[in-house]
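**Q** I would like to see how this sequence folds:
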Amino acid sequence: MRTDAVRGHLDGLLLAVLEPGPLHGYAIITAVQQRSSGALELRTGTIYPALNRLERLGLLRSSWQSMGERRRRCYQLTETGRRGLAVERTQWQEFTTAIGAVLNPDPSPQGVT
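**A** Predicted structure coming up:
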């Protein structure tokens, strides 16, 4: 899938994969890839700036966690992030309904009385 197809929807994707609980960056990339059956492949250069921006907006919070010898920054939704995810889902439904109506119009005759 084209990389630019994700543009405009990245925030919603990131918030959605963090809904079940905290994840570190690579796990976020993997979760998006798995949920999309491999159709969406995010790059680290794409998600980290977005995660930092979402954190500045108060939608996420992060903390450093040790995993063996490594330290990883883990991200999780805030309450504001959960509300933001609900808004993203509503906007996505409205968007897909509108696009679907154009791409797959109802074949029934219009204006027939």
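**Q** Please count neighbours and contacts with C-alpha atoms only from this point.
**A** Will do.
**Q** Any idea how far stretch 27-36 is from the middle of the chain?
**A** Relative to its parent chain, stretch 27-36 has a centroid offset of 10 Å by CA atoms, centre = their mean, to the nearest Å.
**Q** Please generate a structure for the following sequence too, so the two can be compared:
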Amino acid sequence: MAKQATEMLKGVLEGIVLAILARRPAYGYEITASLRDRGFSDISEGTIYALLVRIEQRAFVDVEKVPSEKGPPRKVYSLNALGRTQLDEFWRTWSFLSDRLEELRERN
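**A** Okay, here's the model as predicted:
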């Protein structure tokens, strides 16, 4: 992925992860796999786990420890009401920015 795309992705990755969690609860590896399935192949698990720590600290998700067949329990993240509010704000901001960018592109 080009440097510019990587930098842009950093700015929206939280919203993308919240959108994934809005569909269903998931644990870190599932989120990373979902991103890769959507073409975000350069995103490392470490990046996702650091982001999950941040959104947990900001109380956007509820966390449940679920037993795992392989190793320690998994932390399953589910979007809560505060997280849904944050995701709604993300989509409003995304719409505003994408509209303005389209206007700029059309004028060139």
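**Q** how about the nearest residue to the spatially most central residue of the first structure, chain neighbours excluded?
**A** Closest to where the C-alpha atoms of the first structure average out (CA atoms, centre = their mean) is L13, at 0.8 Å. Nearest non-adjacent residue to L13 of the first structure, counting by CA to CA, 6 or more residues apart in numbering: V32, 7.2 Å away.
**Q** Need the counterpart of the one you found in the second structure.
**A** Using TM-score structural alignment, the equivalent of V32 of the first structure in the second structure is L35.
**Q** for the second structure, what's the longest helix?
**A** Secondary structure assigned by DSSP state H gives helix 81-107 as the longest helix of the second structure.
**Q** what range in the first structure does it sit on?
**A** Matched against the first structure by TM-score structural alignment, helix 81-107 of the second structure falls on residues 79-105.
**Q** buried residues in the matching stretch?
**A** 81-82, 84-85, 88 (16 or more other CA atoms under 10 Å).
**Q** so can I have a markdown table of the residues you listed showing distance to A27 of the first structure?
**A** Shown next, in a markdown table, are the buried residues of stretch 79-105 of the first structure (distance: CA to CA, whole Å):
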| residue | distance to A27 of the first structure |
| --- | --- |
| G81 | 19 |
| R82 | 19 |
| G84 | 21 |
| L85 | 19 |
| E88 | 21 |
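**Q** Run through the residues that contact Q86 of the second structure.
**A** Residues near Q86 of the second structure by CA atoms under 8 Å, 6 or more residues apart in numbering: F60.
**Q** quick one: it from T93 of the second structure, how far?
**A** 11 Å (CA to CA, to the nearest Å).
**Q** Count the residues that sit near T6 of the second structure.
**A** Close neighbours of T6 of the second structure, defined as other CA atoms under 10 Å, add up to 13.
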